[in-house]
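Novice: What shape does this take:
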Amino acid sequence: MSSAAIATVLKMMESLSVEAQDRVAEHLREYINDLQDEIQWNESFERTQQKLVAAAQRAKQEIAEGQAKALDYDQL
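Specialist: As a prediction, the model looks like this:
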């Protein structure tokens, strides 16, 4: 699959030295990996968002009912 944007980037890269092309390619690999991680995180968050909301509501209710205990950070 190719787009005009990809073709433009390729033409720009072709005008660079081989060393510069390698550097750009490495930066693009890192950037794409970061984007993929972000997409995966967002998808995971979307799948669990309702569970997080339910847990927060349950915690809020327990606090309101006096059932919650303060966390003692010294005992962790």
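
Novice: switch to C-alpha atoms for all contacts and neighbour counts from now on
Specialist: Noted.

Novice: neighbours of Gln40, just the number please.
Specialist: Number of residues near Gln40 (other CA atoms under 10 Å) recorded here: 12.

Novice: One more sequence to fold, the one below, so I can look at both together:
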Amino acid sequence: MSSAAITTVTKMMESLPLDVQERIVEHLREYIDDLQDEIRWNESFQRTQQKLVAAARRAKQEIAEGQATALDYEQL
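Specialist: Next up is the predicted model:
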């Protein structure tokens, strides 16, 4: 699949020396990898968000009922 943006970038890159093209490709790979990681993180967060909210509510309730104890960092 090709879009006008991809066509534009391709034409821009073709005007550059090969070594510069390779550097650009490497930067694009890293950038796309980062974007894919961010997408996966967001999807994972969306899937678990309700569980996190429920856990936070449960913790607040336990604190209000006096069932919670302070965390002792020395025991970690």
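
Novice: List the TM-score for the superposed pair.
Specialist: For this chain pair, the superposition-based TM-score is 0.98 by TM-score structural alignment, normalised by the length of the first structure; 76 aligned residues with a CA RMSD of 0.5 Å.

Novice: State which helix of the second structure is the longest.
Specialist: helix 18-64 (DSSP state H).

Novice: mean shift of it relative to the first structure?
Specialist: Average distance, helix 18-64 of the second structure versus aligned residues of the first structure after superposition (mean CA distance after the TM-score superposition for the first structure): 0.3 Å.

Novice: Grab the most central residue of the first structure for me.
Specialist: For the first structure, the residue nearest the mean C-alpha position is Glu38 (2.3 Å; CA atoms, centre = their mean).

Novice: What separation do you get for it and Phe45 of the first structure?
Specialist: According to CA to CA, to the nearest Å, Glu38 of the first structure and Phe45 of the first structure sit 10 Å apart.
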